[in-house]
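Asks: sequence plus the predicted model coming up.
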Amino acid sequence: MRPDFFSWGRAATACLFLCASALPGASEPTHGIAMYGDPALPPDFVSLPYANPDAPKGGRVTTGNVGSYDSLNPFTLKGTPPWQLQYLTHESLMGRSWDEPFTLYGLLAESVETGPDREWVEFTLREEARFSDGSPVTVEDVIWSYEVLGTDGHPRYRAFWDQVARIEQTGPRKVRLTFSTEDRELALIAGLRPILKKAQWDGRDFAESGREDIPLGSAPYVVADHEIGRFVLLRRNPDYWGADLPLRRGTNNFDEIRIEYYGDNTVLKEAFKAQTLSWIREFNAERWETQYDFPAVRNGEIVKSEIPHQKPSGMTGFVMNTRRPPLDDWRVREALILAFNFDYINDTLTGGRQPRITSYFSNSELGMRPGPADDAVRALLAPFADTLPPGTLDGYTLPSGDGSKRNRANLRRAVQLLEEAGWTVQDGRLRNAAGEALELTVLLQQDALIQQASAIMDIYAKALERLGIRLNVQSTDKAQYSERERQYDFDLTFMRRSLSLSPGNEQRFYWGSDVADQPGSRNLMGMKSPAADAMIDAMLKARSRADFIAATRALDRVLTAGRYVIPIHNYAVGRIAHLKELRYPEDDLPIYGDGIGFLPEVWWYEED
């Protein structure tokens, strides 16, 4: 689908603008937009509630990534860029408040307006908005950005573009998107697309950009220096156009952010101990309690901070690729979950300090409730009752072990399910009727979680041996892993999906049938569930919070009872160890807790 580019003269522009403003039922332009209700902050708000508007500017900080990178373009499928770039070097028309479930406030756009049913959204650009080279951000740049990302950009942008019927200029600084599907979230998603400079790519293939092609952005930071595979240096633009915006006041305070790359997590941790790195996030509660007592912590040079949040648990664990038999059989997946002795693993590796995830949206009002589905959820799922795995409607709970190393009861149940699925032990190996042995490969990448994931798999492999299943663990560098993950070349792999308090269209990219076979999608399990697709549709069409919650709880049931992932720990608290000079607003934490919108965005550097 291609947009309708603006090509009329001034008279036609004026006529179109007057007609648009006279549409019956059209809302007035506002400073922000919320998924449900009104934005919490008034038009004259000074700063985000979790930002310090008086935070000092300055300081140079260094963070670390494991692996390597071979691209500085975070918006295409080609190459592996530093993940931080899309957040720190580019901006969108609207920006998020991480203290509200889903509310946007004006960034490149000074106002937003929607149709009565949000069938269209219109943005008015700020006249002062500038790219980092000083050139103005124009409507032409906006329209081109939507088109190129929707057609040649990373697949994560394409689902939205497929739902845009028309994009057009409706005034000197106005752009309107009209949608082809009923989906109230599209108006908000439109405000979050990154805006690029069209002129930079004239006569060039955006999708095939090379290593030295750095897309121009309008955000506070620019790439000042880099060496492929080793480091990237981001420098705060002294001429940044939006420094005084309420959305930006007290944010992006560091003068420089250096991203260093390390071969493995052990070396990265040692660099932090030596204070070469400014901060590190720790995901293992046991290590947090036992391995952060080195001299720099004891003498106060390094501080340990815990950041609570109110987000859903999301899903962290080992995802099973249902594109490959026998993982397309829920009985085999349930057997593999039963063989995973979480209680013993958790006690061994984390001292039992981290609870297990119980469902995708657990620990929030969006999560499914124990036992049978209530009336609202059951009504949504009833048309699909014959296709749903056991437990979806009546209640499904992850199997719990007895805490012992043997896990006998669960292994006995796993054997029964495997036999029902046609797998029996022959000559010490689990085989099907054709005599083929059940052998699985788990793919892991070298990142900050690789040590914990590898240790978990070592214990798990021994349990599977008792069932006659051989588990091969393959650890690869980030580039190899990214390509294999993109092509779904694995049986199991580590997966972490952070979910928000306002899940929406991204759920299609995570679990939707349409992207299950699309290379590079986030649907790693390859699930094709008409029930899940319908629940996502119901979420996006919901007119009330109650209807939205019912649809989300129904989706949670489909996902959890589908047995697609072997869940592990719930990361209910963010753990950040950092130099004592790094500060944050401790008394005004956002409901989303830690994340790229928290560290480094609202932190600052301050000497004692």
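Replies: Received, thanks.
Asks: going forward, measure contacts between C-alpha atoms and count neighbours the same way
Replies: Will do.
Asks: pull the number of nearby residues for L440.
Replies: For L440, the neighbour count with other Cα atoms under 10 Å is 18.
Asks: test my guess that L499 contacts P312.
Replies: Yes: using Cα atoms under 8 Å, L499 makes contact with P312 at a distance of 6.0 Å.
Asks: structure two is appended below for comparative analysis:
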Amino acid sequence: MKPNYFRFVRVGLRCAAILAASTALAEPQHGIAMYGDPVLPPDFVSLPYANPDAPTGGKMVTGEVGGFDSLNPHIRKGRVPWQLRFLAYESLMGRSYDEPFTLYGLLAETIETDSTDLWVEFKLRDEARFSDGSPVTPEDVIWSYETLGTEGHPIYASTWQKIKSSEITDDGKIRFTFTEPDRELALIMGMRPILKKAQWDGVEFGESGLTTIPITTAPYVIDDFEAGRFVSLKRNPDYWGRDIPFRRGTNNIDELRMEFYGDATAMFEAFKAGELNTLRETSRAKWDQQYDFPRVRNGEVIKSEIPHERPTGMDGFVMNTRRDIFKDWRVREAMLQAFNYEFINEKMNGGEGLPRIASYFHNSVLGMEPGAATGKVAELLEPYRDQLLPGTLEGYELPAGDGSARNRKGIREASRLLEEAGWAVKDGVLTGPDGRPFALEILLKQGSAEHQAIINIYKAQLERLGIFPTVTVVDSAQYNERIDAYDFDMTHFIRGLSLSPGNEQVAYWGSDGVDNPGSRNLMGMASPAAEAMIQTMLTSESQEDYRAAVKALDRILTAGRYAVPLWYSNVSMLAHDANLKYPDTLPVYGDWIGFQPDVWWSE
């Protein structure tokens, strides 16, 4: 089973050919694309990777490591089951994961925007209802956006700051006017969760935890839960939108249950015993070596590999440049040199291992190309030449070792760089010009056995440089508190990136996140060049310019040496009970948000 690669290529060519239209719509439409027109026509039956004839019923039980103390994923406080935001909440528009960035009507029947990208307007479906049967009103929409933007999680605040006004028009539509033209903002405004205004009268939205279960419009409602142990969601038999095109063939499972475990080992054992009926595996070695238990051998459990064409994003260990030890790029390069990737990869993944993440947008048409920057990429970077780190313009490749345990070449180069940056080994300890040792704490979250194993190997290499790291493992609550406060030197992080990067890049890499707590900019980077590339992405008038800006940003991030990249796989590994099925046609994003459990069913 493979994605329709040729369809994806045709989509890209079509977007380039009709780019002049961009998001300018002459009248209300059933959908909107970042570039060009939506692929699916107004009378489409279902999403191309959904099975409109799928049966309904059954139960899917998944596992998570950690716990939870809140059921409101829209605020900063508390720990929330990660999938809850996508399973229990709906937006005005829904995203198709078979196109780079296209939305189709969900709560909204139509969307309209102007040719200058200064406003967007939505018309609600008359049949749209909350789970208590009450209608969704324009007032609910306006309240949801304003509340999320002012009292919700910081991820909503940056978008709300770009809204000049929100209003209900004479014909009952909802219009958002922007502070400045923004091609992507029209789409983003269609993706915010909609809550019921009346439920929150007299309730402190930002303090809600387990006492208030938000009333929403989604196909699933929270049926039962026990703090820190499980959450059960049931398919709403009276769900308002089961017959709209975007929902046909989706949300087929009757009950979705999330079980919580203290660590990944306990979760895996629960799956082997049949307590869970699906498990997503991230370790190729474990997939190849440990999934030979009785339920696999007798056919009760199937091992499925789901291919994708999305960027690798970044999965690795990030260095916090707010700390003095990591302000110098040469120190960060030394940390990369000391990371014995080839040896660690073989130990963790077996055999030849897995390919390494070469850059943030690697494995896609948006990734930086080898060698020196050329063409439009070079033109975009040239004004910032004096600010760019070595390798950005000339070309940068991650250091490669010889695969041996000693990694002599890498250690020699790391030692040279550290010495050049002013560090010297005294009495076996790497020491700075001020006489203080290189004090490094690596912060990890409880249950991350794989990351701990990697760090143990890495730690031995660092000790050869005179660096003696402290590895601190804390529970999820402590980890989140420390991450939000940037109270770490080095930690594991993941940034998933799409085929249509946009405004979220400001949250990931923007300088506002250097000092503001709770941002996604964990490395603390402040780069005018990176921010200029992001702005170019958001205002590009052609697909060619857009891609050049992303490729230029990829160079800035990679040559910044902010993270020690790990490996990636161009397939997702999902083990599941044989009665759980998914369609033969796969989206280009593969196993991504909106795949499991959305288009799965139980036989």
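Replies: Looks like it arrived, so ask away. Since this is a predicted model, take the numbers as computed values, not measurements.
Asks: picking that back up, can you list residues touching both of L499 and P312 of structure 1?
Replies: Common neighbours of L499 of structure 1 and P312 (criterion: Cα atoms under 8 Å, 6 or more residues apart in numbering): Y360, F361.
Asks: tell me which of those two has more neighbours.
Replies: P312 (26 against 17).
Asks: gap between the closest residue to that one other than its chain neighbours and L268 of structure 1?
Replies: Closest residue to P312 of structure 1 apart from its sequence neighbours, by Cα to Cα, 6 or more residues apart in numbering: F361 at 4.7 Å. For F361 of structure 1, the distance to L268 of structure 1 (Cα to Cα, to the nearest Å) stands at 32 Å.
Asks: these two: who's more crowded?
Replies: F361 (28 against 23).
Asks: ok, the residue most central in space within structure 2 - contacts?
Replies: Computing the C-alpha centroid of structure 2 and ranking residues by Cα atoms, centre = their mean puts G496 first, at 3.5 Å. Taking Cα under 8 Å, 6+ apart as the criterion, G496 of structure 2 is in contact with P311, T312, G313, M314.
Asks: what's it aligned with over in structure 1?
Replies: Under the alignment (TM-score structural alignment), G496 of structure 2 maps onto S498 of structure 1.
Asks: measure that match to L418 of structure 1 for me?
Replies: With Cα to Cα as the criterion, S498 of structure 1 and L418 of structure 1 are 32 Å apart.
Asks: number of nearby residues for the residue nearest to F340 of structure 1 when sequence neighbours are not counted?
Replies: Using Cα to Cα, 6+ apart and skipping the chain neighbours, the partner closest in space to F340 of structure 1 is Y460 (6.0 Å). Neighbourhood size, Y460 of structure 1 [other Cα under 10 Å]: 18.
Asks: who touches Y460 of structure 1 in this structure?
Replies: Y460 of structure 1 neighbours (Cα under 8 Å, 6+ apart): A339, F340, N341.
Asks: give me the element it is part of.
Replies: helix 450-467 (DSSP states H and E).
Asks: OK, contacts around E286 of structure 1?
Replies: Residues in contact with E286 of structure 1 (Cα under 8 Å, 6+ apart) are L349, T350, G351, R353.
Asks: which of those residues sits closest to F490 of structure 1?
Replies: L349 (24.9 Å; Cα to Cα).
Asks: would you mind giving the secondary structure of that closest one?
Replies: Of the three states, L349 of structure 1 takes helix according to DSSP: H, G, I helix; E, B strand; the rest coil.
Asks: within the helices and strands, which one has the closest residue to it other than its chain neighbours?
Replies: Excluding the flanking residues, the one nearest L349 of structure 1 by Cα to Cα, 6+ apart is E286, at 6.9 Å. Counting by DSSP H and E, the element that carries E286 of structure 1 is helix 285-290.
Asks: and that helix against structure 2, how far off on average?
Replies: Superposing on structure 2 and averaging over aligned pairs (mean Cα distance after the TM-score superposition for structure 1), helix 285-290 of structure 1 comes out at 0.7 Å.
Asks: tell me how far that helix lies from the chain's centre.
Replies: Here the centre of helix 285-290 of structure 1 is set off from its chain's centre by 25 Å, with Cα atoms, centre = their mean, to the nearest Å.
Asks: kindly report the same for stretch 259-271 of structure 1.
Replies: That offset, for stretch 259-271 of structure 1, works out to 23 Å (Cα atoms, centre = their mean).
Asks: same thing with stretch 114-122 of structure 1?
Replies: 26 Å.
Asks: now the end-to-end length of that stretch.
Replies: For stretch 114-122 of structure 1, the first and last residues are 6 Å from each other (Cα to Cα).
Asks: the stretch 451-600 of structure 2: helices as residue ranges?
Replies: Using DSSP state H, counting those that start in this stretch, the helices of the stretch 451-600 of structure 2 run over 476-484, 504-509, 528-539, 543-559.
Asks: out of those, which is closest to L25 of structure 2?
Replies: Closest among the helices of the stretch 451-600 of structure 2, using Cα to Cα: helix 528-539, at 17.2 Å.
Asks: against which helices or strands is that closest one packed?
Replies: helix 504-509, helix 543-559 (3 or more Cα pairs under 8 Å, 6 or more residues apart in numbering; DSSP states H and E).
Asks: contact partners of that helix?
Replies: 181-184, 380-381, 384, 387-388, 502-503, 505-506, 509-510, 545-547, 549-550, 552-553, 556-557.
Asks: again, but for stretch 174-193 of structure 1
Replies: By Cα under 8 Å, 6+ apart, stretch 174-193 of structure 1 touches 33-35, 92-95, 104, 114, 117-125, 139, 142-143, 146, 160, 163-170, 504-505, 540-541.
Asks: of these, buried ones?
Replies: 33-35, 92-95, 104, 114, 118-125, 139, 142-143, 146, 160, 163-170, 504-505, 540-541 (16 or more other Cα atoms under 10 Å).
Asks: out of these, name the ones that lie in strands.
Replies: Within these, residues falling in strands by DSSP state E are 33-34, 94-95, 104, 114, 120-125, 164-170.
Asks: how much space between the residue of structure 2 most remote from its centre and G466 of structure 2?
Replies: Ranked by distance from the centre of structure 2 (Cα atoms, centre = their mean), the top residue is D427, with 44.1 Å. Distance, D427 of structure 2 to G466 of structure 2, by Cα to Cα: 9 Å.
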